[in-house]
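Colleague: One predicted model, sequence on top.
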Amino acid sequence: MRIALVGCGAVTQAVYVPLLSRRRDLFEVSAVCDLSQTLADAVGDRLGAARRYTSLERMLADGGYEAVVVLASGSHGETVRQALQAGYAVLCEKPLALTRAEVAALPEGRLMVGYMKQYDPAVRRAEEVLAGLGGPGIIRAVEVTVLHPSGESQLAFANLEQARDVDAGLLATLRAAENELVSRALGESAPEPVRHLYGVALGSICHDLSLLRRFTGSPAEISYVETWGAAPGSIEISGPLPAQGRFSLRWHYLEDYPAYRETVVIHHDQGSIELVFPSPYLMNAPTTLTVVSGGESRTKWRDVTEAFEVQLAAFHAFVNDGKPPLTDVGGGLEDIVTAQRIAARYAVQHELPIGGEAA
């Protein structure tokens, strides 16, 4: 399947380039696009893509491929809209957008939202274990802890090409446009702490929201949100689960922590199901699944199959065989709504202004 890549930054270079290089049985990268010609050329050279663009509109008009993979930073709403409008199938990395309005403006088309943890073999096995126990109705609690070191430390091994050729005025215009989208989501008067919280919710915590969607369904209510420490700082979120029980999520940005670590534990009356995730940038590093059952017996399970690679294969099956993705436009919208509920709860607790869609 011929594809085009939009965005040639850190995730593209560290994750997608090596995976697409070894999955030439499934994909041919025909074109790449980035604001930086330097990055477009670097990624194009590594993947053998002859056509390199700095204009999305021109790349979409030229065609020569069947699908677009959106890997750029920030909101993806307008890029996805243009790609679907042009008739291409789209794999869009999370988040789908920053506002509900962007999602509502999307035309009909083949769209898959990328949450690679949903495709992790350990997560799929955990889903099977939970279903065998009785499903979401048996859950007492879900507890999530994320220890998040700096992105630079996580990507130090990757020797990334840096973009130094993008016009500063263009970057300022794009930042202003993104800030306007956040204002539409949270209201013009939403202060920086609320905006920061919303950014972390859609940029990182959304992975955990996507796992809650798979295990329990999205939370319909957020009961409590607190932050502390210098930004990015620490964030705590809790609320009821749709069937029964409650969830609690603690996210900590720890600049010099030795390694990324994310733990998701599902507690039920007969035991627990625990997932421990390594850094997402380490290819084929296994997630560990531990199932604790009666009598404190423990079963550990690991699989080195790369979740990002399984996700890419699922996109291929979606486009060519019509196999539904684990997250479509509806799931992407659910996570935006939940992130807005998180921001709104924090604003109400601290008597801060909140408006826009989140109100």
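Modeller: Received the coordinates, thanks. What you are looking at is a predicted structure, and each value in this text was computed from that prediction instead of being measured. Numbering: from 1, shown residues only.
Colleague: CA atoms for contacts and neighbours, from now on please.
Modeller: Noted.
Colleague: how about the closest residue in space to Leu241 that isn't next to it in sequence, secondary structure?
Modeller: The shortest distance from Leu241 to any non-neighbouring residue, by CA to CA, 6 or more residues apart in numbering, is to Pro219 (5.4 Å). Classification of Pro219 by DSSP: H, G, I helix; E, B strand; the rest coil places it in coil.
Colleague: before we move on, what about Thr290?
Modeller: strand.
Colleague: circling back: where does the residue nearest to Leu241 sit relative to Glu309, distance-wise?
Modeller: Counting by CA to CA, to the nearest Å, the separation of Pro219 from Glu309 is 29 Å.
Colleague: ok, structure two:
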Amino acid sequence: MPSRIARVGVVGAGAATQAIHLPTLARFQDTFRVTAVTDVNEALAADVARRVGATAVSSLSDMLTDDVPDVVVICSPNPVHAEQVIASCRARVGAVLCEKPLAMSVGEAENIARVSRETGVPVIVGTMHSFDPVWQTVSRRWAESGASAHTVRIATHIPPNPVTEDLATEVTGRPAGPSVASPAPSRPSLDDRIARLRGGVLGLAIHDLPLARQLLPDAPLRVIAVREPAPGGYLILADVGGHLLEVFGGSSRNWFPDWQLEAIGDDNALLADFGPSYVHAGSAVADLTAPSPETGFTSTRMGPTTDNGYMRLWRSIGDLLDGRGTAPALDTLVADLAFAIELADQATNLLATQPAPTEVRA
């Protein structure tokens, strides 16, 4: 970790900042200190800054001019991620952590990579499962064994975000959701369905698509089916070089939270069970099954550990600042985003050609 306390500037004071990053940073008070917070909602920025003993500033530009932080955390709306990451790199901060997605297009991501190389500022994307210590161990063992998956499944069942956000902290400034007494919404338009599907891929599935890419061949992706489970969600089937990728996400207040990634091969299997993203309860638990001459197969369970993915992410940032870590490969970050955007583009294009669905229960 850094030899001195690193100053952290936070851009965007919403739920991700309040329920994920601030509780995580509170565990590293000898390593990181939030010194500046900015948000388009100045009252919210002031409230969050007060809670952590930081200064509320009016803009990212002011943050990067007055007292340049060691780390800038981008938790702002997705469309401004790229310009804010690039501005932070050009200010020669020590590192930039950007919540997913890194950008809204491959071209924007390539620009980020170019500026990051020019300035030497490392860029990290907040896909927390990539940093989960148990995932890193089980995926390494899978690769070392030479195993191959014919099917990779991502399955995410989550309640509405406020349910788990409130388990982490008291979130202020959050827009009010619909009242229980509100009338049932009318059938969504095609534009609404497309926006919801794209938002599901680039807002939720994107956490685990980089992990799926590790388990799949480097081959063209082709979406072959899209469904819309009720009461809200998505199911996408894709072919990746002859291997099947299944991506499911659904939300219901009555469902028990469940977030899994599974790889199935002819002789091997991997199942990683992650906790809800706003619950700071340690790492994933993973089972790795492989052939055994004595018993036919053997199954090894790993985890949980005390550290979760966000803790390991911030530990890795500390190592970068102290000159001991290795920055994520920029080409990989761009390729991860390109894969997610291609999945979203093909899925929404296919959805647009289908008739409006009859209700399908998940």
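Modeller: Thanks, I have it. Nothing here was measured: the structure is a model prediction, and the numbers come from that model.
Colleague: TM-score for the pair, please.
Modeller: Taking TM-score structural alignment, normalised by the length of structure 1 as the basis, the two superposed chains have a TM-score of 0.81; 322 aligned residues with a CA RMSD of 2.6 Å.
Colleague: give the contact list for the residue nearest to Leu241 of structure 1.
Modeller: By CA atoms under 8 Å, 6 or more residues apart in numbering, the contact set of Pro219 of structure 1 is Leu212, Gly239, Pro240, Leu241, Pro242, Thr338.
Colleague: Between these, which sits nearest Lys323 of structure 1?
Modeller: If you rank the contacts of Pro219 of structure 1 by distance to Lys323 of structure 1 using CA to CA, Leu212 comes first, at 22.0 Å.
Colleague: any idea how far the residue of structure 1 most remote from its centre is from Thr99 of structure 1?
Modeller: Distance from the C-alpha centroid of structure 1, by CA atoms, centre = their mean, peaks at Gly295 (37.0 Å). Noted for Gly295 of structure 1: a distance of 48 Å to Thr99 of structure 1, by CA to CA.
Colleague: Can you name the residues in contact with stretch 98-106 of structure 1?
Modeller: Outside stretch 98-106 of structure 1, the residues that touch it by CA under 8 Å, 6+ apart are 75, 77-78, 80-81, 84, 96-97, 181-182, 184-185, 202, 329, 333, 336-337, 357.
Colleague: List buried residues within those.
Modeller: Neighbour counting by 16 or more other CA atoms under 10 Å classes 75, 77, 80-81, 84, 96-97, 181-182, 184-185, 202, 329, 333, 336-337, 357 among the contacts of stretch 98-106 of structure 1 as buried.
Colleague: Return the subset of the residues you listed lying in helices.
Modeller: Under the assignment DSSP state H, those contribute Gly77, Val80, Arg81, Leu84, Leu181, Val182, Arg184, Ala185, Val329, Leu333, Ile336, Val337 to helices.
Colleague: In structure 2, what residue corresponds to the last one?
Modeller: Using TM-score structural alignment to pair residues, one finds that Val337 of structure 1 aligns to Ala338 in structure 2.
Colleague: repeat for the fourth one
Modeller: Here Leu84 of structure 1 is matched to Cys89 in structure 2, going by TM-score structural alignment.
Colleague: so its match makes contact with Arg114?
Modeller: No. Counting by CA atoms under 8 Å, Cys89 of structure 2 sits too far from Arg114 to count as a contact (10.4 Å).
Colleague: Can you find the partner of Thr287 of structure 1 in structure 2?
Modeller: Under TM-score structural alignment, Thr287 of structure 1 pairs with Ala284 in structure 2.
Colleague: got the contact list for that match?
Modeller: By CA under 8 Å, 6+ apart, the contact list for Ala284 of structure 2 reads Asp132, Pro133, Val134, Trp135, Ala272, Asp273, Phe274, Gly275, Gly303, Pro304, Thr305, Asn308.
Colleague: now Arg345 of structure 1
Modeller: Ile222, Ser223, Tyr224, Val225.
Colleague: Go ahead and confirm the second one touches Leu241.
Modeller: To tie it back to what came earlier, the one meant is Ser223 of structure 1. No. Counting by CA under 8 Å, Ser223 of structure 1 sits too far from Leu241 to count as a contact (10.8 Å).
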